[in-house]
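*Asks:* sequence first, then the predicted structure, then my questions.
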Amino acid sequence: MRILIAAVTVAMLAGCATSPISADKADPVPKDRFYAFGGASDSELVVTRDSGFSGSGCKLRFHIDGKAAADFYSGEVARFGVTQGHHVLAVEPVGICGGSGIYEAEVTVVKGESVRRRISGVSVYPTTF
């Protein structure tokens, strides 16, 4: 009986996990949730939020250098025009999931480069997806 309960628990937790999604397969962030960095620039920052059930109802606000750039739901992607150099990226839960802080990461981009990052949970990570 314990083995059955353990197996069901593991299966339920696996169903709540998130997983990386390719920027090509993700849905674009709608224009009404895109706030800044939408134009062409020196370089491109491609940000994708993981797909999956865990936290999927929570909207996450993505910031670049302290400025709100876009709001993401699960399985969405946005492409931002950024200048070359050092940038601070941040993720902030908003709406009904808000109030739990801002989580930051750094990125340095080279002119003409396309850099990919993924939002997993409430953190930003390098990715190849």
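*Replies:* Structure received.

*Asks:* rest of the way, CA atoms for contacts and neighbours
*Replies:* OK.

*Asks:* distance check, residue 82 against residue 72.
*Replies:* In this structure, residue 82 lies at 18 Å from residue 72, with C-alpha to C-alpha, to the nearest Å as the measure.

*Asks:* check residue 94 too.
*Replies:* When C-alpha to C-alpha is the yardstick, residue 94 and residue 72 sit 10 Å from each other.

*Asks:* looking at the two, which is more packed in?
*Replies:* Taking neighbours as other C-alpha atoms under 10 Å, residue 94 and residue 72 compare with residue 72 leading, 27 against 15.

*Asks:* which residue is the nearest non-sequential neighbour of that one?
*Replies:* residue 60 (5.2 Å; C-alpha to C-alpha, 6 or more residues apart in numbering).

*Asks:* pretty sure the one you found contacts residue 76?
*Replies:* No: Residue 60 sits out of contact with residue 76 when judged by C-alpha atoms under 8 Å, with a separation of 10.9 Å.

*Asks:* let's bring in a second one:
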Amino acid sequence: MTNWIKMIEEEPRLLFVLMLISVAMLLDLLTGLIAAKLTKQISSKIGINGILRKIASILLLLFFLPVSSLIPFQAGSVLLYAFYLSFLLMELHSILENYEKMGIKTEVFRTFLQQLFKKNKDK
């Protein structure tokens, strides 16, 4: 148990990325609710399903913190970063979809995200 706590102490950015994911999830829930209200497609069943999926996602993300410490040579941290960043990207994509449902143009944001991740792949 102390291995993964030690890993978090050595890599505090992991918790920062987890915090960014949590904020993105909250923003996704809020924009989804606003989009549903504007398009008159609000449904408690869909809303509860979304909330439960967010809770399950957070639990899964937290579960992989101690699991990643079992992988040797800091590979666990690298894999966890990749998993967290891909999850953050999915949340940002979902937020942009909600903005589109609200009638907000998102081409600028999509282009920025594509360029950002294209540059990261080139490195």
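*Replies:* Cool, got the structure. Predicted, not measured: the structure shown is a model, and the values here were computed from it.

*Asks:* so what number do they get for TM-score?
*Replies:* Comparing the two superposed chains by TM-score structural alignment, normalised by the length of the second structure, the resulting TM-score equals 0.26, with 68 aligned residues with a C-alpha RMSD of 6.0 Å.

*Asks:* what touches both of residue 94 and residue 72 of the first structure?
*Replies:* Overlap between the neighbourhoods of residue 94 of the first structure and residue 72 consists of 59-61, taking contacts as C-alpha atoms under 8 Å, 6 or more residues apart in numbering.

*Asks:* about what we covered before: helix or strand right after the helix or strand hosting the residue nearest to residue 72 of the first structure?
*Replies:* Secondary structure assignment for residue 60 of the first structure, by DSSP states H and E: strand 59-64. Along the chain past strand 59-64 of the first structure, the next helix or strand (assigned with DSSP H and E) turns out to be strand 67-72.

*Asks:* mind giving me the packing neighbours of the helix or strand that comes right after that following strand?
*Replies:* Along the chain past strand 67-72 of the first structure, the next helix or strand (assigned with DSSP H and E) turns out to be strand 76-82. With contacts defined as 3 or more C-alpha pairs under 8 Å, 6 or more residues apart in numbering; DSSP states H and E, the packing partners of strand 76-82 of the first structure are strand 27-28, strand 43-49.

*Asks:* could you check the angle strand 76-82 of the first structure makes with strand 67-72?
*Replies:* If you take axes from the mean of the first three to the mean of the last three C-alpha atoms, to 10 degrees, strand 76-82 of the first structure sits at 160 degrees to strand 67-72.

*Asks:* would you mind listing the buried residues in strand 76-82 of the first structure?
*Replies:* Buried residues in strand 76-82 of the first structure, counting neighbours by 16 or more other C-alpha atoms under 10 Å, are found at 76-82.

*Asks:* same thing with stretch 54-63 of the second structure?
*Replies:* In stretch 54-63 of the second structure, the ones that count as buried by 16+ other C-alpha under 10 Å are 54, 61.

*Asks:* for that stretch, the distance to its chain's centre please.
*Replies:* Once both centres are worked out by C-alpha atoms, centre = their mean, to the nearest Å, stretch 54-63 of the second structure turns out to sit 10 Å from its chain's centre.

*Asks:* pretty sure residue 7 of the first structure belongs to a helix, no?
*Replies:* Yes: the secondary structure assignment for residue 7 of the first structure places it in a helix, going by DSSP: H, G, I helix; E, B strand; the rest coil.

*Asks:* fine by me, we can end here.
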